[in-house]
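S.K.: Structure for the following, please:
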Amino acid sequence: MEGLHSVAGTLSRTRKVVLFGIITCVLFFAFVFYSLPAAFLPLYDQSHDVSSTWTGVLIGAGPLSYVFVCPLSALLLNTFSNKKLYIVPTASLGIVTMLFSLLDFVPSADIFVGFGFLLRIVQGICGGIISVTSFAALVAIYPDRVATVTALAETVLNGALAVGPFLGSVLYATGGFQLAFFVPGLLILLSVLPECFVPQLTTSSKATTWRSLKTLLDPGILFAAWHCSACQILLNYHIPILSPYVERVFGESVVWAGTALMINSGSICLSAPFLGFLIDRYNPYIFLVISSIFLPICYMFIGPLPLLSFIEPSKGQLLTTLMCLGFFVPMGCTPVLLVMFDIYKTKSGGDLPQSVQNVIVSLYCASFPIGSFLGATISGIVAEKYIFEWSTGILALVFIAESLACLVFCWGVHLMKKNRKLFKGEYSETTPIL
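M.R.: Next up, the predicted model:
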């Protein structure tokens, strides 16, 4: 990918738009699988004697393997062409998703969980390679619109996450477990066809050095990635336990729960592009601060927290909270990539090699599934002892500590940049924090 900037510079504006369209289409079809079983799997597992803990593990297993493959993907970008890193993982992802439908024939709950976990791991590996390849290409093609293209790509991903639960619940209600996985798997497999038209963005002969991976140990960059993960914990925590909650409190079906999750992700799709445009124009750290303040307050209302006795649980209240959550979560995630770039450039005198950029992009991509895995897994465990209202409310209270840490982080980076500007004029290029 070292040569990607020069290659992208030779592409016409129309060709860039076409490339952007293909990349985002690939992301959409490839990421339907993540949230596909979110609405119906808890109820299916209940009827097959699978505990809520294992349901959370199955939903979170894909993001878990995604995390570990992201750093490897940064190295693969300098070994293989982007075209191969699209076609092979996408085809594999479609086949594995279709194979998941065969688990309906497994009579034992233990065997179901074991094979389901392995298949979700493979799905996550494929998704991780596709994600890092896509984001690295988009950032390199549009280096002056990082937040905008990142937000648009995240919009596509969340569009897939929004469609996933709804599509899965409708297919499950129509044709059962098998149809709910076979049809999406076939769609993912067919998405290989447009990938054949992706322009060959050549890589340079110089491979990414392992030294670039030291970037992953930088405390400032790591905390920025963690904040993105923490936001994703809030976004995914309620997913495995929402269906039983709406059935218990409102008497609604799995299709209603899937629709609610679609509205949640749909609000992200609507707000993320606008936020990306603003973040590219203004200070990204300001958006981190605002999201840190309002996210825990918003999440207290999702249950709502029983301590808020003046709030009466209702379907309208739940949907409104999910829509607000869909606004504040991208506000906390979209600035992160720019912040990580800014921290590295501040410490290196404004320099950001392509190999380091790829590593940072891989860490950024990994931060999403880390939050998804932790959110889905922890919620399944906590659901064994606490009801939905207390479970989500306590998480909101815990998130206040993370929000305070984010505020301290932003102020600390501000002081670091201020001190370095006093002694080294070359740091004036970097984005000011305040």
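
S.K.: going forward, measure contacts between C-alpha atoms and count neighbours the same way
M.R.: Noted.

S.K.: can you give me the helices for the stretch 151-300 of the chain?
M.R.: 192-195, 219-236, 239-249, 254-281, 284-299 (DSSP state H, counting those that start in this stretch).

S.K.: quick one: secondary structure of residue 380?
M.R.: When classified by DSSP: H, G, I helix; E, B strand; the rest coil, residue 380 comes out as helix.

S.K.: Is it in contact with residue 58, as I believe?
M.R.: No. If you go by CA atoms under 8 Å, residue 380 and residue 58 don't touch, sitting 10.1 Å apart.

S.K.: Please identify which helix or strand holds the most centrally placed residue in the chain.
M.R.: The chain has residue 368 as the residue nearest its centroid, 3.6 Å off, counting by CA atoms, centre = their mean. Residue 368 is located in helix 354-382, with elements delineated by DSSP states H and E.

S.K.: tilt between that helix and helix 219-236?
M.R.: 40 degrees (axes from the mean of the first three to the mean of the last three CA atoms, to 10 degrees).

S.K.: this one next, for a side-by-side:
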Amino acid sequence: MRWLCLCCPPEAPASDRDALAWLALGFTPRVARLEDAVVAEVSASLRLFGGARALRQRLQAQAALTGLALGALAWAPTALASLALARCPPASAQGRLSERLDALPLRALSAAHAHHAMLARLGCQRLGELRRLPRPALARRFGPALLTALDQAYGDLPEVHTWLVLPERFDARLELPYRVEHAPVLLHFAETLLRQLCTFLAARHAGVRTLRLGWQHDAMRARDVAGSGELTLATADTTRDMRRLTRLLAEHLSRTTLAAPAGEISLSADTVLPLQDSSASLLPGPSDPLERTTTHALLERLSVRLGAGRVCEGRLHEDHRLDHMQSWQPWPAPPAIARRRPCGPQPTWLVQPPQPLRADTREQPTCCGPLTLISGPHRVEAGWWEGQGGMQARDYFVYRSAARGLLWVYHERPSSTAPASTGWFLHGVFA
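M.R.: So this is what the prediction gives:
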């Protein structure tokens, strides 16, 4: 068996240990908590990830992506031995397990460290010296738990663990160390919950599109103030990018006012969606995905800063009328439905409103000089269902102008709704 022990830095909050366990679940299903650390049995995963070194590097990279700090890390054939080696790294990683453990101080094993004062008076400073003492006398003096821990660490007795299982949905709470009166200050504490969320999503190989950050108001609030508040974060696509979610939350909190001081916050993600990892770059050189700003991340921040409806997205419609083929909707718009492509040529730039053109003696349009016919006519008769204002009866042509390039020109045909509206008009320009 091959055990990997993961420890959080001493200054890390207690909630980071849960996040560390969820991170390890993305590499093996055999993960357990052992005292103040997380242990994972990865012998069945080494071949999948390309060996112990590759697995360790990928785990460290995944921790960096989620903003989680890793402390000590150690490998061993048993879980207790990996924990002892992580607490007191030996000078050399070579040699048999028993030789490396014998050189460790008593504090490497919690069961031995609990009797450190008595063992020191007996002249025992290291685990090897402790093992050489008579076993019956040790059991009578310190109880069977010390011998059991020693035997399990050295691989002489089997270990029993309770494997961790990911919850079905993410819902975490955090009690604040003091009452927070301004919403932007909540970001510092919400980052702890975001780290847990990102490791939870990494273990499920998933992402989210909607989050809810809630807070509980102080009990000494005014009578007309509600007991809680919340805000909803929506992303344009499925993501678990820690830095992107943090920036989006910062934009929302900077525009939020707390009705009363907050004493507790919560973060929940009701819907977890599958997320495919992006392929690595084919170009040589380093590539840092955290420094790559995506279009969606930029639009998310702009929509929060400018307000709802100020950032719009174009949506195509199946309509033969050129000025009805696209509409602008507040971003993010609902997912687009597949549309059929127009059967004729379409200009790059639309002239709105259409510009009237003069006609020469042959009743042909002119624009900064004579025009050369390229194609046409492309007849459009549509909009009758909208009444007189929407009806269009036009013949479109593609003309070439020596001064302005390719032009999209139409000739208005008389219709029952507009019998007197005729003539030539410039409606678009081809780039």
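
S.K.: TM-score for this pair?
M.R.: Superposed pair, TM-score by TM-score structural alignment, normalised by the length of structure 2: 0.20. Supporting alignment: 139 aligned residues with a CA RMSD of 6.4 Å.

S.K.: Of the helices of the stretch 151-300 of structure 1, which is nearest residue 401 of structure 1?
M.R.: helix 284-299 (9.6 Å; CA to CA).

S.K.: Show me what counts as buried in that closest one.
M.R.: 284-289, 291-299 (16 or more other CA atoms under 10 Å).

S.K.: Among those, pick out the one closest to residue 166 of structure 1, please.
M.R.: Distances from residue 166 of structure 1 to the buried residues of helix 284-299 of structure 1, taken by CA to CA, are shortest for residue 299, at 22.2 Å.

S.K.: Contacts only, for that closest one.
M.R.: Residues in contact with residue 299 of structure 1, defined by CA atoms under 8 Å, 6 or more residues apart in numbering, are 234, 321, 325, 392-393, 396.

S.K.: okay if I get the residues you listed as CSV plus secondary structure?
M.R.: Listed next are these as CSV, based on three-state DSSP:
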residue, secondary structure
234, helix
321, helix
325, helix
392, helix
393, helix
396, helix
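
S.K.: Let's see the ChimeraX selection covering just the buried ones among those residues.
M.R.: Filtering the contacts of residue 299 of structure 1 down to the buried ones (16+ other CA under 10 Å) takes a single ChimeraX command:
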select :234,321,325,392,393,396
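
S.K.: Widest-spaced pair of the contacts of residue 299 of structure 1?
M.R.: Pairwise over those, using CA to CA, the maximum falls at 325 and 393, 13.9 Å.

S.K.: on that earlier part again, format the helices of the stretch 151-300 of structure 1 as JSON lines; extra columns: distance to residue 4 of structure 1.
M.R.: JSON lines is the format used below for the helices of the stretch 151-300 of structure 1 (distance: least, CA to CA, whole Å):
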{"stretch": "helix 192-195", "distance to residue 4 of structure 1": "18"}
{"stretch": "helix 219-236", "distance to residue 4 of structure 1": "24"}
{"stretch": "helix 239-249", "distance to residue 4 of structure 1": "38"}
{"stretch": "helix 254-281", "distance to residue 4 of structure 1": "22"}
{"stretch": "helix 284-299", "distance to residue 4 of structure 1": "26"}
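
S.K.: which one of those helices lies closest to residue 113 of structure 1?
M.R.: Going by CA to CA, the one of these nearest residue 113 of structure 1 is helix 239-249, 15.5 Å.

S.K.: Packing partners of the closest one?
M.R.: helix 41-47, helix 52-76, helix 254-281, helix 354-382, helix 388-423 (3 or more CA pairs under 8 Å, 6 or more residues apart in numbering; DSSP states H and E).

S.K.: Tell me which other helices or strands the shortest one touches.
M.R.: Same thing as helix 41-47 of structure 1. In this structure, helix 41-47 of structure 1 makes packing contacts with helix 52-76, helix 239-249, judged by 3+ CA pairs under 8 Å, 6+ apart.

S.K.: can I get those helices in a markdown table with distance to residue 355 of structure 1 and mean neighbour count?
M.R.: Shown next, in a markdown table, are the helices and strands packed on helix 41-47 of structure 1 (distance: least, CA to CA, whole Å; neighbours: other CA atoms under 10 Å):
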| stretch | distance to residue 355 of structure 1 | mean neighbour count |
| --- | --- | --- |
| helix 52-76 | 8 | 24 |
| helix 239-249 | 36 | 20 |
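
S.K.: Out of these, flag the one nearest residue 228 of structure 1.
M.R.: Nearest to residue 228 of structure 1 among the helices and strands packed on helix 41-47 of structure 1 is helix 52-76; the distance by CA to CA comes to 13.3 Å.

S.K.: quick one, strands of the stretch 101-250 of structure 2?
M.R.: 170-180, 206-217, 228-239 (DSSP state E, counting those that start in this stretch).

S.K.: Can you say which of those is packed in most?
M.R.: Using mean count of other CA atoms under 10 Å, the stretch among these with the greatest mean number of neighbours is strand 206-217 (a mean of 20).

S.K.: still on that earlier bit, from the buried residues of helix 284-299 of structure 1, pick the one nearest residue 138 of structure 1.
M.R.: Of all those, residue 138 of structure 1 sits closest to residue 284, with 18.9 Å by CA to CA.

S.K.: and the closest residue to that closest one other than its chain neighbours, how many neighbours does it have?
M.R.: Ranked by CA to CA, 6 or more residues apart in numbering and with sequence neighbours excluded, the top spatial neighbour of residue 284 of structure 1 is residue 335, at 5.1 Å. Neighbourhood size, residue 335 of structure 1 [other CA atoms under 10 Å]: 28.

S.K.: Looks like the residue nearest to the centre of structure 1 contacts residue 226 (just checking).
M.R.: No. Residue 368 of structure 1 lies out of contact with residue 226 (CA under 8 Å); the separation is 9.2 Å.

S.K.: got the contact list for stretch 257-272 of structure 1?
M.R.: Here stretch 257-272 of structure 1 makes contact (CA under 8 Å, 6+ apart) with 38-39, 151-152, 154-156, 158-159, 161-166, 169, 239, 242-243, 246, 319, 322-327, 329-331, 334.
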